[in-house]
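> One predicted model, sequence on top.
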Amino acid sequence: MTSRNDFAARLQQLIDLKKIDQRKFSKETGISETQISKWLNRVVKSPRRSTIVKIAYFFECNIDWLQTGKGYPYPQNEIKTAEKTLDFGTYKRASDIGKENEKARLLFFKQQCLGFFDELFEFVAEYYGPDKEGVDLFMDDLHKGFANYRDYIREKKAARKNLQTDEQDNLIANQK
């Protein structure tokens, strides 16, 4: 059993489970052997979030567990169910997984993106402001600069509106 506050123990547990040595771990992740050694010897407590994401992706483990010790090393929910039939490591595009596993794919994707979102939030706070006005400015720039994002939002809004209209029509039909 690893301590919640002991990143070194959690990392060593993953290395042992995968039955690899530090050299192979270093080579496959691009993280220096020196840095790995510093974590395992508790010279440095833990890496930054973006490195945690890289390590979690390599070991296919729960990012939050790796960083904090909270939860389980491997997801215990829908992602685990989907992993029984899918090897997420072999999929490069969302369309490869298919609609039948859309919910699991989305959960896995969100887990992979957590570290990147931390960096995005830091960027928005630093360059646009750490408040709602800063977020609004960032979103305005995003809408102006990325036609794909604008189209995506337009389609989502239309789909929501159609769903609400269908639900209202069903309610009216059921009341008659």
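Yep, it's here.

> can we go C-alpha only for contacts and neighbour counts from here?
OK.

> remind me, longest helix of the protein?
With DSSP state H applied, the helix covering the greatest number of residues in the chain is identified as helix 147-175.

> what packs against that helix?
helix 132-145 (3 or more CA pairs under 8 Å, 6 or more residues apart in numbering; DSSP states H and E).

> Give me the buried positions along the helix it packs on.
Within helix 132-145, the residues scored as buried using 16 or more other CA atoms under 10 Å are 134-135, 138.

> Just want the angle from that helix to helix 147-175.
Taking axes from the mean of the first three to the mean of the last three CA atoms, to 10 degrees, one finds that helix 132-145 is oriented at 100 degrees with respect to helix 147-175.

> Check which helices and strands helix 132-145 sits against.
helix 102-127, helix 147-175.

> among those helices, which is nearest residue 61?
Counting by CA to CA, residue 61 lies closest to helix 102-127 out of these; the figure is 9.7 Å.

> Put this next to the first one:
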Amino acid sequence: MEHTERILAIMDARNITAYKISKDTGISESLFSKWREKPSSRVSSANLVRIAVYLDCSVDYLLGRTDTPNVNKSLKES
């Protein structure tokens, strides 16, 4: 799964529109539209961090390096 597919899946599950996340993060709304048309692994590190903070999940989760969305949650379970 591409990074953008994971981001879009979270947005869909939480009913977050491209307009809303764009407005709140300063990331171009058109970027999310491009990702819907053609998922990509090309996400700048700055945007990846902004999105992770906004979605309250780890960058590792967005990158597919873990299936646990929140770092703090995984630490509590240990």
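Structure received. This is a predicted model, so every value here is computed, not measured.

> TM-score of the superposed pair?
For this chain pair, the superposition-based TM-score is 0.77 by TM-score structural alignment, normalised by the length of the second structure; 76 aligned residues with a CA RMSD of 2.4 Å.

> Mind putting the helices and strands packed on helix 132-145 of the first structure into JSON lines with distance to residue 46 of the first structure?
Formatted as JSON lines, those follow (distance: least, CA to CA, whole Å):
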{"stretch": "helix 102-127", "distance to residue 46 of the first structure": "14"}
{"stretch": "helix 147-175", "distance to residue 46 of the first structure": "35"}
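
> before we move on, the earlier item: any buried residues in the longest helix of the first structure, and which?
Buried residues in helix 147-175 of the first structure, counted by 16+ other CA under 10 Å: none are found.

> Give me the distance from it to the chain's centre.
Using CA atoms, centre = their mean, to the nearest Å, we find the averaged C-alpha position of helix 147-175 of the first structure to lie 27 Å away from the chain's own average C-alpha position.

> go on, stretch 43-53 of the first structure?
Per CA atoms, centre = their mean, the centroid offset for stretch 43-53 of the first structure relative to its chain is 16 Å.

> Pull the number of nearby residues for the aligned partner of residue 32 of the second structure in the first structure.
Applying TM-score structural alignment, one finds that residue 32 of the second structure aligns to residue 36 in the first structure. Burial of residue 36 of the first structure, expressed as a neighbour count using other CA atoms under 10 Å, amounts to 21.

> Same question for residue 104 of the first structure.
Other residues within reach of residue 104 of the first structure by the criterion other CA under 10 Å amount to 20.

> next one: residue 68 of the second structure
15.

> so it makes contact with residue 59?
No - with contact defined as CA atoms under 8 Å, residue 68 of the second structure does not count as touching residue 59 (10.7 Å).

> Assign a three-state SS to residue 24 of the second structure, would you?
Secondary structure for residue 24 of the second structure, judged by DSSP: H, G, I helix; E, B strand; the rest coil, is helix.
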